[in-house]
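S.K.: Just need the structure, nothing else, for what follows:
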Amino acid sequence: MAETELLLDTPLDRLHRSLGARMVPFAGYAMPVQYPTGILAEHLHTRSAAALFDVSHMGQAELVGEGAAAALERLTPADVQGLKPGRQRYGLLTTESGGIFDDFMVANLGDRLFLVVNASRKQEDFARIEAALPAGVRLQPLPDRALLALQGPAAAAVLAPLAPALAALSFMGVAQAEIAGVPVLASRSGYTGEDGWEISAPAEAAETLAKALLALPGVQPAGLGARDSLRLEAGLCLYGSDIDETTSPVEAALTWTLGKRRRMEWNFPGAERVREELANGPARLRVGLRPEGRQPARGHTAIHAPGGAAVGEITSGGFGPSLNGPMAMGYVARPFAADATPLELLVRGKPLPARVSPLPFIPHRYAR
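M.R.: Here you go, the predicted model:
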């Protein structure tokens, strides 16, 4: 059987194809990488107006029962118990050795927690969470829900007339509402560095919802290609590339995800390694890199000290359309992690000059 025959479809598959999307395999799904306008145009449109992304391949679930927040804290250094109703938080699932098992979003819906995890890890994540749950707390995966992301500086203006309750949210706020007659659960968040919403809806109503959003003034569809260049410009990690079970929250420059209370308790998986690295510094750090010239350096490119030995490796790299130049993220030995440090990237056997650059490459424009 061909690989394409084994791929799962999202509820918007028919719509993507009718819009002329180029479909590619991603995390076990057939996903739109781009539409006829192309990745560059989709990226720039998201930065200047508003774009709609299908992220229904992500894993959605609810954690229900007395003590659900405390139960989830057995697996993450995030402060879940301190999360107020109607608020969402980014967190990490950590391993016993201090690596990152996955990153996730958790929202407090008052009577339950709502989780969004990565498509490539959802089965492993759900199994890991279920195994840690005490009696009375249960995980309810939601495979019958779609997830759409409306992103861009014009998103608020076009969504407000349809869903004023969602437009009233601040960054990382969560609310239930209706859009075009479809009941949704939406958070003011995203993966582009822009203002916007991630909108969970019943799978059977996903196409109705997507068409209503695409009919709004200036909203255009965008695929995985633009999503990747947007998140890299925003300095956001991709699981499996920039973070994985070999990277710690400290190395990954994600120490802000560690709750203050959790840093006093040290009762999460991998706490020993995290504590040691916070005290003494990690051996390596995730940094931004700006190659000189126009040539991008891709993932797995070796990073060298000028004229010297290898000091690290690129994990994500490409061309930044809004940056109008190449950009990359990767890990370097700590002595080489300071901003503006000169380095060389070994591209096709030739050293390409680069410098360590502050992240994000393009400033975030969240609705604070």
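S.K.: only C-alpha atoms for contact and neighbour calcs from this point on.
M.R.: Fine.
S.K.: Does Tyr366 lie in a helix or a strand, and which?
M.R.: Assignment of secondary structure by DSSP states H and E places Tyr366 within no helix or strand.
S.K.: now it: how far from Ala41?
M.R.: From Tyr366 across to Ala41, the span is 22 Å (C-alpha to C-alpha, to the nearest Å).
S.K.: Please apply the same query to Asp9.
M.R.: Computed with C-alpha to C-alpha, the distance linking Asp9 and Ala41 is 25 Å.
S.K.: do Ser187 as well
M.R.: From Ser187 to Ala41 the distance is 26 Å (C-alpha to C-alpha).
S.K.: Which one of these two is surrounded by more residues?
M.R.: Shown here are Ser187 and Ala41; by other C-alpha atoms under 10 Å, Ser187 has more neighbours (25 against 16).
S.K.: and for comparison, fold this next one:
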Amino acid sequence: MALRSALTLGRGLRGARSARAFCSAGELKKTLVYDEHLAEEGKMVDFAGYLMPVQYHKKGSPHALSIIDSTKWTREGASLFDVSHMCSIRWTGKNAIDFVERVTTADVRGLPTMKGTLSVILNEAGGVIDDTMVTKCHSAEHGEHVYQVVNAGCADKDLAHFEEQLGKFGGDVKMEVLWDSRGLFALQGPKAVEVLQRHSPSTDLKSVAFGQSVWMKINGIECFVTRCGYTGEDGFELFVPGDHAVAVWRLLVAAPETRLAALGARDALRLEAGLCLYGHDLDDETTPPEAGLSWVVGKSRRDPASKNPFLGSEKVLAQLNDKTLVKKLRAGLMNPTGPPAREGADIETLDGLVVGKVTSGTMAPCIKKNISMGYINKPHNKQGTELQVVVRGKRYLATVTKMPFVPTKYYKI
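M.R.: As a prediction, the model looks like this:
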């Protein structure tokens, strides 16, 4: 089945509830490559209502790596992640772009065709409901449309929010939810381009910059591919029609450069890259300027007199125009001694005044240092400021550090 046809199988939500809303208590969903995870003895856990692997344990398999080794492999080779649990949406209709600009901060109209951007979905108070990828697309079947990906753990509330806003917005807009009818895979690392190019000779990936999307054939199977990722490395996310998902997965796994990777490595990679995880580093009481994400507000979206302002624009634009309104900021920390500071740890001045909270932390596999990020009250958030973190009742010196902790390697033309 051609992908453009397969996309029509996505569930339209208007007038219906998300399929996940019908799951009984304790019922977990499986992605299309669930059996592939089991074949490699993946340790499966509940993640956003799906059974997803943390890492793989099959004895003698090259994919049975520790989380540390899997993280390092991604930065040196190519790692394949199943991210099919994430929710995809296609917006069509003559007012689709206007609607997406209403519910996100993206300058969708200003994007070149087949180009995407990170954005955020905000509530009316400017708090972050979710972070999201938004791409302006074109296909023979649907013409110009918008493709969006939201976090699995936020999908139900995001879809309910969109449904509510559609009722207020009116106009010609159709939302199609593309969830379990396709595979969504992330091939990440410096050798990802070699692996993908080998099976896609008709597409020159050197001409595809980070953030760009292409329709391309992978071993003859038409897929929608975006050069992006959540690791800080070069890489691709592949939207694969459901009846070909296993075949494409196996094709990519078979490459000598490829190792399977899972949730454990993904979290370490994104933290090394200084990237937020919703529900930890972002929430609905935090604004983009506070999160260090002012750049996701497109320049054309910063006009307070706009006829189509994004939700929450009043507070966010006020903070962008007057930085004194921002009282706390997301910042990186390194503590050279003791264990890494984890979520919830207090951040204090050296004389014991609490000035912030850690939201994520780990021992970074690639630099072998304790790293964390959190929200720190101004002016204590300045780089080089010496603070302390409280871990299990003990205090350890920590220094405010620039993020990312590991240099990013996004492919640019």
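S.K.: overall similarity of the pair, as a TM-score.
M.R.: Comparison of the two superposed chains (TM-score structural alignment, normalised by the length of structure 1) gives a TM-score of 0.96, and 366 aligned residues with a C-alpha RMSD of 1.4 Å.
S.K.: with structure 2 superposed, average distance for the longest strand along structure 1?
M.R.: With secondary structure taken from DSSP state E, structure 1 has its longest strand at strand 310-320. Superposed on structure 2, strand 310-320 of structure 1 shows a mean distance of 0.5 Å to its aligned residues (mean C-alpha distance after the TM-score superposition for structure 1).
S.K.: what helices or strands is that strand leaning on?
M.R.: helix 224-233, strand 302-304, strand 325-333 (3 or more C-alpha pairs under 8 Å, 6 or more residues apart in numbering; DSSP states H and E).
S.K.: Could you give the residue range in structure 2 aligned to the longest one?
M.R.: Helix 224-233 of structure 1 lines up with residues 263-272 of structure 2 when matched by TM-score structural alignment.
S.K.: got it, and the shortest one?
M.R.: Counting by TM-score structural alignment, strand 302-304 of structure 1 lines up with residues 346-348 of structure 2.
S.K.: Next, the mean deviation of that stretch compared to structure 1.
M.R.: Mean deviation of stretch 346-348 of structure 2 from its aligned counterpart in structure 1 after superposition (mean C-alpha distance after the TM-score superposition for structure 1): 0.6 Å.
S.K.: what residues does that stretch touch?
M.R.: With contact meaning C-alpha atoms under 8 Å, 6 or more residues apart in numbering, stretch 346-348 of structure 2 is reached by Val354, Val355, Gly356, Lys357, Val358, Ile376, Leu387, Gln388, Val389, Val390, Val391.
S.K.: Wait, Pro217 of structure 1 touches Leu159, no?
M.R.: No. Between Pro217 of structure 1 and Leu159 there is no contact under C-alpha atoms under 8 Å: 9.8 Å.
S.K.: Looking only at neighbour counts, state which of these two leads.
M.R.: Comparing Pro217 of structure 1 with Leu159 by neighbour count (other C-alpha under 10 Å), the higher total belongs to Leu159, at 20 against 14.
S.K.: re the thing from before, go through the contacts of stretch 346-348 of structure 2 and name the one nearest Asp35 of structure 2.
M.R.: Checking those against Asp35 of structure 2 with C-alpha to C-alpha, the nearest one is Val358 at 36.7 Å.
S.K.: quick one: what's aligned to that closest one in structure 1?
M.R.: Looks like Val358 of structure 2 aligns to Ile314 there (TM-score structural alignment).
S.K.: what sits against its match?
M.R.: Applying C-alpha under 8 Å, 6+ apart, the residues near Ile314 of structure 1 are Ala297, Arg298, Gly299, His300, Thr301, Ala302, Ile303, Ala328, Met329, Gly330, Tyr331.
S.K.: give me the number of residues near the residue nearest to the first one when sequence neighbours are not counted?
M.R.: Right, Ala297 of structure 1. Closest residue in space to Ala297 of structure 1, ignoring its immediate chain neighbours: Gly317 at 5.5 Å, by C-alpha to C-alpha, 6 or more residues apart in numbering. Applying other C-alpha under 10 Å, we find 25 residues neighbouring Gly317 of structure 1.
S.K.: Which residues are in contact with Gly317 of structure 1?
M.R.: If you count contacts by C-alpha under 8 Å, 6+ apart, Gly317 of structure 1 has them with Leu232, Pro296, Ala297, Arg298, Gly299, Pro326, Met327, Ala328, Met329.
S.K.: Dead centre of structure 1: give me the residue that sits there.
M.R.: Tyr191 (5.0 Å; C-alpha atoms, centre = their mean).
S.K.: I'd guessed it sits against Arg231; true?
M.R.: Yes. Judged on C-alpha under 8 Å, Tyr191 of structure 1 makes contact with Arg231 at a distance of 5.6 Å.
S.K.: which one in structure 2 is aligned with Glu66 of structure 1?
M.R.: By TM-score structural alignment, Glu66 of structure 1 lines up with Lys94 in structure 2.
S.K.: which residues does that match contact?
M.R.: Asp172, Val173.
S.K.: Ser200 of structure 1 too?
M.R.: Ser200 of structure 1 touches Arg145, Ala146, Leu147, Leu148, Val184, Leu185, Ala186, counting by C-alpha under 8 Å, 6+ apart.
S.K.: Ala337 of structure 1 corresponds to which position in structure 2?
M.R.: Aligned by TM-score structural alignment, Ala337 of structure 1 pairs with Asn381 of structure 2.
S.K.: about what we covered before: so which of the contacts of stretch 346-348 of structure 2 wins on neighbours?
M.R.: Val389 (30 neighbours).
S.K.: isn't that one right up against Tyr396?
M.R.: Yes. At 5.4 Å, Val389 of structure 2 counts as touching Tyr396 under the criterion of C-alpha under 8 Å.
S.K.: Now list whatever residues contact both of these two.
M.R.: Asn335.
S.K.: So which bits of stretch 117-136 of structure 2 are buried?
M.R.: 117-123, 125-136 (16 or more other C-alpha atoms under 10 Å).
S.K.: That should have said stretch 195-211 of structure 2, apologies.
M.R.: For stretch 195-211 of structure 2, the buried set under the neighbour-count rule, 16+ other C-alpha under 10 Å, comprises Val195, Leu196, His199, Ser200, Thr203, Val208, Ala209, Phe210, Gly211.
S.K.: my guess is the match of Ala337 of structure 1 contacts Ala331, does it?
M.R.: Yes. Asn381 of structure 2 is within contact range of Ala331, at 6.4 Å (criterion: C-alpha under 8 Å).
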